[in-house]
Each structure stands twice: as C-alpha cells, then as structure tokens.
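# take this sequence and fold it.
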Amino acid sequence: MTTSNSAAPDARSSGEDAPPQGGNAPAGQRPGAGPQNSYPPLVGGQRLLGTIALSAAVFMNVLDTSIANVSLPAISGDLGVSTSQGTWVITSFAVANAISLPLTGWLTQRFGQVRLFLSSVLLFIVASWLCGMAPNLGSLILFRVMQGLVAGPMIPLSQTLMLGSYPKEKSSMALALWAMTTLVAPVAGPLLGGWISDNYSWPWIFYINVPVGLLSAWITWSIYRRRESPTRKLPIDTIGLVLLVVWVGSLQILLDKGKELDWFASSTIVGLAVVAFVAFVFFLIWELTDAHPVVDLRLFRGRNFTVGSVTLAVAYGVFFGNVVLLPLWLQTQMGYTATDAGLVTAPVGLLAIVLTPVVGRLMSKTDPRLLVTASFLVFSTVSFMRSGFTPQSDIGTLMIPTLVQGAGMAAFFVPLLSLAMSGQPPEKIASAAGLTNFLRITAGAFGTSISTTLWEDRGAMHHANLVEHINDGSQAAGQTLDMLGRTGLSHDQALAQLNGIIGNQSMTMSALDIFYVSGVIFLILIVMVWAARPRRGGGAVDAGGAH
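Okay, the predicted model is just below:
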C-alpha cells in the first residue's frame, strides 16, 4: 500500500527530470525530485478529466469483484463445470489481488506511482481480454489470477493520485468522489453482469473492461505523466513473499477442491494442508525477524489494530460469502435469470451511497465503535430476515433485506479502518492499511469458498433427512405422488419430480442455515469490536483504505 507520500523525502528520482503539469515547479526545487504532493493541484478541466479517468479505473477494478457473481451459472454451464468449481473464478481473483497488495509500496518507490498505475491499468486490460477468450476453466482461472495480481496497485494509487490533484482543503471532497465510485460499482456489477449474461455471453463481462481501461489510461497519461513520484531502489523480502504465496495459495486450493476430493480422505488435500501449515509457520517466523518484511506482523502487537483488522476481515468474509451465495441460490434453486438475480442483489449500494457522506461527518465526533455496532446490527438483522426466505418468496421480499444492508455498508469499512489505524505513528500507516486490506480481501476469498462448500454439504444433509420420510407410510409423499400421477407422469417420473422438489427444498434450507449463522456471527463481532480502545486523531486511512 502507499500513501500520498509514496517515497521518502530524501529519495532522488531515477527517471528523467520533467516539470510538473503546467510547468510550475515550486521555487527552489528541482523538477521531479520531490514527493508527489509537492506538485501544485490540478485546476479546471484537467482536474475534472483526471478525476473521471482515475474513477473509471477504480470502477473497472471494483466492478470485477462483483460482476461475475450473477454470471457464475452461465460460466459454469458453458465451461461444463459445477457451480462450486465456478466460484474459483471469484476466489482466484481475490487471492491474487490480496497477495499483490503488500508489494504496492515497494513497486511504487521502485518505478514511480504514475508509471505503476498505468502499467496496472494496461495489464488489467490484457488480462481481461484473455479472460474473455478463455476456452476452459483452467485457463480462465489462470487469467483471473493474472488479472488479480496486476489489479493490486490500482486501487491505492488511484486514491493517491486523486488526493494529489486537489488542494489540501478539498481532500475530503476528493475522498468522497473516490468512495462514491467504489460504492456504485457493486450496484452496477450484478445488474450489468446479469444483463450481459442473459442477452449476450459471459465473456463480455470481461471485454467491457477494454474500452474503459484504454480511455482511463490515455487520459491519465495525458495529465499525470509529468507528475511522477521519485523512485529509488529498495530491498524486497523475496522469501517472505514466496512463503505468503505458498500458504495462501495452498489454503485457497484446499478450500476450493475439498468437497470435490472428499476432503481429508484425499492425499492431495492432506498434502495441501501440510504445505499450507508449514509455509504459514515459516512465514510467521520469517516476517517477525526480517528487517524489511513484506507484511509487517509486528502491527498485531497493538490492540486497536488487531481488533479492527481482524473484525473487518471476519465481517467481510461473512458478508462477501453471502453476496456470492444469494445469486447462486436464486438462479439454481429459484429459477431466476441472471438479470433478475442482479436486480435482487444490486440495491445493496443505494443506501450506502446516500449515507456514506453522513457517516463521514459523524466520524470526527463519534466513537467508531458505535458506528460499527450500528452497522453490524443492520447486517445481523438482514441475515435473520434472509433466514426466513422460502421458495415462494417474491422478488420484493427478497430485495428488502438487500436494500436495508446498504445502511450497514455505509458504517462498515471506514469506521473499522479508522479503528485499526487509531494510534498508529505516521510511518506505520501505509503498512497497517496494506495488511488490513490484505486480510480483508483474503477473508473474502475464503468466505466465498466456505459458504458455497457449506451450502452444498448441508444441502446434501437436508436432502438425506427429507428423503428418509419418503416411504409407503408417508401420507404427504403418497398424496404428492398421486397428484403427480394424475398429470400423466409414470411412477418413476413422479418419483424423479418429487426428488427435484426435495432437492430444491433442501438447498433452500441449507442457504437459510448459512444466513442465520451469519446473523449470529455479526452479533458476536459487536462484542469483539468493543475490546478496542480508539484514540482521537490516532491515524487516518491511507490510500486504498476504504474500498
């Protein structure tokens, strides 16, 4: 992660000297030698175009975390895999994105934030095109990993460049514009993904990134190419990075393939578990003793950081797992089209967009624990509302909890990040924000795998329990078979139809179980968040802190 001071003040640019935009370098300063915030703010049309270009890149990036959710059945069906295997399309992107985040600070100081941002956008375009061209699941996952890896620097650097475009007294406006983009994308993602899947084909959910990304890159280069940050060579924790990739990757593959390979009855799963555990232990030891760790685990010595970051990770994992599960259930069990599933899940950002500025004003005078408590109460209520769904629930009933959930989102990310940053010295803010975001995104990937696996496992359990009641002595089963027989079905056809009804009911019961447990988890997290002791003015969320 990186802040607006991406490089140390004494760093010297290794690139060519270039005057700031407009040719007005601060008096007495060698052009291009100072940090990014030494450049004068942009004005007029340039600031407007710069804001649009940076927001478009953020929109494209965040959109790709939600647009595939409602398209999973279409992708899975077209590639000939199960929907549980199809979730790898989501988790592979999230894990790769999380792994690349800790490298953002090092890459920025090595190559400069403008060059790094443009490279991230252009490589994201290439990876998106390859995703659309993927002929099978394996290649699609490979290209999604590539997409996630190159996407890592885009979010924090977009905010850094945005802050540098505005005068200091308008920084809150810059952050508000940036945050609005990250809230609009989750609304548009399900709607756009559903509409594209129903009316065109799923590869277009990736192809649409190409024109958006090219436009963003062109405008950004036109405006920011003379506003490069200084660069310098820094050591990189190669061993720590390799260990990070190994343990996170092994654990994610274990979660994704566990059900398919019958969990620990499989030597592959056992091997992955051993590799993940050993790599994780060595990762902890190495990162706690290395002089330049890729992930600064010493931050966990602080109570506020530990409580804030862990609470955020767990809450986001539960939240994102439900975000993926809901459209899957709607399409596979309720007969919804991708477009209709998108309509049900899209309203989650509407109240968030409206209430986020209000929460921003409250942050300066309200204990963040109170805001988080209110958020988790909303999330818990929404989860319990969903646990009362039935196969007969209409679209209006299904949309109400999603709409209400937006109120919780408004008071979710920023207060928890503020809590985690509370009391952090300025030199630790970037590392703290980077680690917090790594935990959050990784938890989202794990939450997706865990929720979809539990959904199938508990669905099978409920199916077995319900089938036990289908026998000659069951009056309800007998009446149902008689009714089906009167429609012209044979006995075997009637039994198959009844089995389908039971399957639908069992998967619905399983989804409701997960929604209910999610509600309980959010209530537990309320207790956890009050273990923190926030300090006023202890820190601020850096670039990329709230997305």
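
# please count neighbours and contacts with C-alpha atoms only from this point.
OK.

# so what's the residue count around Gly240?
Using other CA atoms under 10 Å, Gly240 has 22 other residues around it.

# what about it, helix or strand, and which?
Element membership for Gly240, per DSSP states H and E: helix 238-257.

# does anything pack onto that helix? Which helices or strands?
Here helix 238-257 touches helix 83-86, helix 88-100, helix 267-289, helix 429-467, going by 3 or more CA pairs under 8 Å, 6 or more residues apart in numbering; DSSP states H and E.

# same list, those helices, but as CSV with mean neighbour count please.
CSV is the format used below for the helices and strands packed on helix 238-257 (neighbours: other CA atoms under 10 Å):
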stretch, mean neighbour count
helix 83-86, 20
helix 88-100, 25
helix 267-289, 17
helix 429-467, 22
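
# re the thing from before, how far is the helix holding Gly240 from where the chain is centred?
Remark: helix 238-257 is offset 18 Å from the chain centroid, using CA atoms, centre = their mean, to the nearest Å.

# now tell me what touches that helix from outside.
Residues from elsewhere that reach helix 238-257, judged by CA atoms under 8 Å, 6 or more residues apart in numbering: 84-85, 88, 91, 95, 99, 263, 269, 272-273, 275-280, 282-283, 286-287, 293-295, 445-446, 449-450, 453.

# switch to 6 Å and redo it
Helix 238-257 is contacted by residues Ile269, Leu272, Ala276, Ala279, Phe280, Phe283, Ser449 when judged by CA atoms under 6 Å, 6 or more residues apart in numbering.

# I have a second one here; can you model it like the first so I can compare?
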Amino acid sequence: MSTATSPSAPTAPGSRPEPEVTPRRVIAYFALVFGMFMAILDIQIVSSSLSQIQAGLAAAPREISWVQTSYLIAEVIMIPLSGFLSRGLSTRVLFTISAAGFTLASVLCAMATSINQMIVFRALQGFIGGGMIPTAFAASYLIFPRRLQPPIMALVGLTVTLAPTVGPTVGGYLTELLNWRWLFLINVVPGIAATLLAWFLVDFDTPDYALLRRFDGLGLALMAVFLGSLEYVLEEGQANDWFEDHMIAAAAVVAMLGGIAFFLRAFTARTPIVDLSAFRDRNFAVGSLLTFVLGIGLYGLTYLYPVYLARVRQMNALEIGETVFVTGAFMFLTAPVVGMLSRKVDPRRIIGLGLAGFAVSSFLLRPITADWVFDELFWPQALRGVSLMCCMIPINVIALGTLPPERVKNASGLFNLMRNLGGAVGLAGINTMLQSRTDLHAARLAESVQWGSAVAQERLAAIAGSLSSVLGQGGAAETAALARVSAMVGRQALVMAFSDVFVTLGLIFAAMLPLALLVHRPKGEGGGGH
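The predicted structure follows:
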C-alpha cells in the first residue's frame, strides 16, 4: 500500500501535495463511515429494549444496566488507543479487524443465554468496535483535500449525531416487529460488507511496525484503569446513590489514582500510548472542550426526551421513536447546508449560532407540562437538530483540520473520547439532578396537599366520588383517591424537574458562547491538505 497523490494537483512551494480523490477511496471511505455509524448506533440501540432483554435472559433489575455500561466502558478505553494502533497497523488493518470483530461480537450477543454472557460479549463488542470511530474520523482528513473537508465533515457530523438519536427508535422497531436478538443480528450483513470493503479498498496509509515494538503496556493498563473506573462511576453512580455505595466510592478513588499515574506516564514515556501534545494546539484544545459540552447536549437530550415521554406520557417504544424522530430529520436536512456554509462563512460564527440555538431549544422547554406531546415538542426538537449540525461540523473542522496529517490519527482518538466523556458526565449529572429536583418539588407540592387544605379535600372527595361507582362507598374509594392524588403530585414534581434540567442545559450552552471567539479560523495546511 502506498499513499498516492495526484501528479496534477496544484501545490504551493514547500507544502504537501493534495490527496487524490478516486472512486476507490470514496467507496472505501463510505465503508469506514458506515462502520462508525454501526459502532455509535449500538450504544443506544438497546436502550428502549432493556426490559425485553432482561426478561429473555432472566436477569435481575440491577444487572440489566450492564448491557449498556459494559459496552461504554470497553469502548471508552479503545477510542484513545486506536490512534496508536492505527499508526502501527495502518487504517486498513485496524479497521478490518475492528469491523470483523464487531460483527462476530454482535453474533455472540444475539446468541447469549445468560446475563453474564451478554455483559462479556457487549464489552467485547464495544472494545473492538470502538476502533472504528476515530479511525473513520481521521480518514476524513487523510483522504480528502482541505477544500472538501467541510462537506465531508457534514457527513461525519450527521453520522455521529444521528446514530445515537435514532438508536432507540431503531431498537424499538426491531424489538416490536421481531425480537431483541435482532438488535445485534442486524449488524451481521453490514459488518461483513464493511470488513471486505476496508480490506480490499483502503490504501491511503502504511503501517509503522517499529511503533508497535515500543508499545507501552503499562500506559495501556493505567489508561484502562483510569477510564474504565471513571466510566463505571459515571454510569452507575446515580443508580447506586453515588458515594454512599462502597463500590462507587472505591471506583472513584481508583479512577483518581489511575488518572494521576496515567498522566504521569503519558508525559514521561518515550512513546506514550496516547500522545497528549495535541492539546498544545489552541484550536484542538478549545474544540475538544466544545465537543465535550456538545456530548452533554447530544447524549443528554437524546436520553431526556424518551424518558419524559415514557414516564410522564406513558408512551411505548414505537410511539417514542415516532415523536423524537424530528431531531434526526432536521439534522439530515441541515447537514448539507451547514457543510456548504462552512466553506464560505467563518466557522466561528456558525459555532456561535449553533450554541445559541441549542440554548434556545432548551429554554423553549422551560414551560413543559404533563400534557406536552408531539406538537409542543416539535420546534424545540427541530431547533436542536439544526443547532447540532451548526456545532458539530465546524467544531470538527476547527479542532482537527488545522493539525498536521501525522498527528490527526492520535488527535482523532482524543477528540472522540472527549465527546463520549461529555455524554457520560452529562447523563450522570442529568440523572442526579432529575432525581434530586423531583424529590424537592414533591416535598414542596406535598405541603399544599395536606389534610387541612380545602382544595385538597375537595379534590379527594371528587375523585373518591367518581370511583365509588366502581369500588363502592367507603374506605376503598378513599384509599384509591388518595393514591391517585399522590401519583398526580409525583408526576407534576417530575415534570417540574424536567423543566429545571432543560433550563440548566440551556445555561450551559449559553455559557459556552465565548469559547467560539478563542479559536483561530482554519487556513493554510493541516489535516488532509489545502
């Protein structure tokens, strides 16, 4: 394999020639992007079907969450490691191994007969599949010249944001129409196709086997301890009462000590497993912070909408999927427009517009009530979809497009890691805030629903009267009426908590607006070319 360049491509003195765009490379690139889509989709595809998987595997309620947690922990370790492996093995070999291993692990997940098998196979699926995400990201800057990177980033941005958005919808349909095992079997044919296309068509870089001989095993172990423990704390903390749980407290200590040891190793090792020097580039550092915050919004709101519709509106998976598909539709429509604008407009302005739109889309949800459904949620979702594209595409170009090609692979792993960590931190914070604010609002509402309240007494009497025809006069109707009022209080408290979370997310995105001013507009050489 060799890195071909076009003999006719115009070059400036002292600069690298532009990469040659050939049909072979375009097809290979689409195979990489599709593999990335599968790996990201599988994070969320099980989220709407956990109860069915739990029943099928006879799992305990506390065990079933590990179907997602094991995948995320393993994936978050592989993502930064993939930069080193891609340089050592080449994009062709690493992606082929990742796609083939992901496909095999998907089959194993579908064949699992116990929750323990499922957890192991999901971890394997996440670890191997995690190599596809930054590898496809980096290829965008190695295959295409600079003038084509904004529209290419539109495709990448759409893939990264659309996959987790439609994951619950796709999972709900597959489980309803077939069964939960098809959540994994659906990967088989596309996985085989991506594997074969990558092996036979990818040709744009060469392996550096000497790098593999300097593999830092200790650095990998420390990174795995650090990121694995951190992801465990973030994923399981809220459900286990955070540091009141001994396992969570112990994992937090391990994450802190592992993090200190990992960073010391990364800064002192001759060939670190992850090169952190990319953060010296201001565009990359600011872009990574912005993508961290974008991860909060991407994964946080992808989680919040279905939770509201399920817990407050009592919708099933199919109804939820049909309601939340608005965001994905508007992302799909907006991506090519933003890709074209990024070539003509200062990307900092587009990022600012996206952050402002994201904040407004969250503030629009402040007056949410228990009666909101598709119509009321349409415009906040539509604005969120547009804003995601306005943020994702130019942030990608600014963060990675100004780096030299030899640093893109490693930086791509770090960049994608920041987005995933943002999502994990965001989900942990959202769940914690949702629970604490629900408890607070429930306590305050309960103060106005005391026995001495005339309004409460009238409401109880009215409900008891409506139930008396079914339950008869006396204590049964009054008890049922009291239970119904209690449920109404709990639901209203939950809705008020949702409002608080949406406002908080809006404030976070509004606070990020000044960061757009700190980056330099990309110009000159970097990434893939001019």
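
# please state their TM-score.
Laid over one another, the chains give 0.84 as their TM-score (TM-score structural alignment, normalised by the length of structure 2), with 509 aligned residues with a CA RMSD of 3.5 Å.

# that older thread, tell me the two of the contacts of helix 238-257 of structure 1 that are most distant?
Within the contacts of helix 238-257 of structure 1, Phe283 and Ser449 form the most distant pair, 23.0 Å apart (CA to CA).

# burial count for the aligned partner of Tyr303 of structure 2 in structure 1?
Aligned against structure 1 by TM-score structural alignment, Tyr303 of structure 2 finds its counterpart in Val324. Neighbours of Val324 of structure 1 under the rule other CA under 10 Å: 23.

# equivalent analysis for Pro211 of structure 1, please.
For Pro211 of structure 1, using other CA under 10 Å, the count is 11.

# same check on Pro150 of structure 2?
Counted with other CA under 10 Å, residues neighbouring Pro150 of structure 2 total 26.

# equivalent analysis for Pro404 of structure 2, please.
15.

# and it, what is it in contact with?
So Pro404 of structure 2 contacts Gly526, Gly527 (CA under 6 Å, 6+ apart).

# hang on, the earlier thing: I'd like the contacts of helix 238-257 of structure 1 laid out as a markdown table, including distance to Arg458 of structure 1.
Output for these, formatted as a markdown table (distance: CA to CA, whole Å):
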| residue | distance to Arg458 of structure 1 |
| --- | --- |
| Ile269 | 20 |
| Leu272 | 24 |
| Ala276 | 26 |
| Ala279 | 31 |
| Phe280 | 30 |
| Phe283 | 34 |
| Ser449 | 14 |
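
# which non-adjacent residue is nearest Thr402 of structure 1?
Val348 (5.0 Å; CA to CA, 6 or more residues apart in numbering).

# contacting residues for the aligned partner of the one you found in structure 2?
Structural correspondence for Val348 of structure 1 with respect to structure 2 (TM-score structural alignment): Thr327. Going by CA under 6 Å, 6+ apart, Thr327 of structure 2 touches Gln381, Ala382, Gly385.

# among these, who's most crowded?
Gly385 (31 neighbours).

# in which helix or strand would I find that residue?
helix 374-400.

# run a quick neighbour tally on the aligned partner of Glu244 of structure 2 in structure 1.
Residue pairing (TM-score structural alignment): Glu244 of structure 2 is matched to Ala265 of structure 1. Residues lying near Ala265 of structure 1 (other CA under 10 Å) number 10.

# on that earlier part again, of the contacts of helix 238-257 of structure 1, which is the nearest to Ser474 of structure 1?
Nearest to Ser474 of structure 1 among the contacts of helix 238-257 of structure 1, with distances taken as CA to CA, is Ser449, at 37.0 Å.

# which SS class is the match of Val348 of structure 1?
Judged by DSSP: H, G, I helix; E, B strand; the rest coil, the three-state class of Thr327 of structure 2 is helix.

# leaving out sequence neighbours, find the closest residue to Ser499 of structure 2.
Per CA to CA, 6+ apart, closest to Ser499 of structure 2 is Arg366, 4.7 Å.

# quick one, helices of the stretch 251-400 of structure 1?
All helices of the stretch 251-400 of structure 1, identified by DSSP state H, counting those that start in this stretch, fall at 267-289, 303-332, 338-345, 350-363, 368-386, 395-410.

# Ala217 of structure 1 is nearest to which of these?
Nearest to Ala217 of structure 1, of all those, is helix 350-363, at 26.2 Å by CA to CA.

# which outside residues touch that closest one?
Outside helix 350-363 of structure 1, the residues touching it (CA under 6 Å, 6+ apart) are Gly406, Ala407, Met409, Ala410.

# from Ile353 of structure 1, how far out is the last one?
Read it as Ala410 of structure 1. In this view, Ala410 of structure 1 and Ile353 of structure 1 are 7 Å apart by CA to CA, to the nearest Å.

# and Trp88 of structure 1, by the same measure?
From Trp88 of structure 1 to Ile353 of structure 1 the distance is 29 Å (CA to CA).

# same question for Ser139 of structure 1.
36 Å.

# okay, those two: which has more neighbours?
Between Ser139 of structure 1 and Ile353, counted using other CA under 10 Å, the more crowded position is Ile353 (22 against 14).

# contact partners for Ser172 of structure 1?
Here Ser172 of structure 1 is in contact with no residue (CA under 6 Å, 6+ apart).

# what helix or strand is it on?
Using DSSP H and E, the element containing Ser172 of structure 1 is helix 171-199.

# rewinding a little: now which residue in structure 1 aligns to the residue nearest to Ser499 of structure 2?
Mapped onto structure 1 by TM-score structural alignment, Arg366 of structure 2 lines up with Ser387.

# count of residues packed around that match?
Ser387 of structure 1, neighbours per other CA under 10 Å, totals 21.

# my read: it touches Leu512, true?
Yes. Contact criterion CA atoms under 6 Å: Ser387 of structure 1 and Leu512 qualify, at 4.3 Å.

# circling back: how close does the match of Tyr303 of structure 2 get to Glu169 of structure 1?
39 Å.

# ok, the alignment partner in structure 2 of Gly193 of structure 1 - how many residues close by?
Under the alignment (TM-score structural alignment), Gly193 of structure 1 pairs with Gly171 in structure 2. Gly171 of structure 2 has 27 neighbours, counted by other CA under 10 Å.
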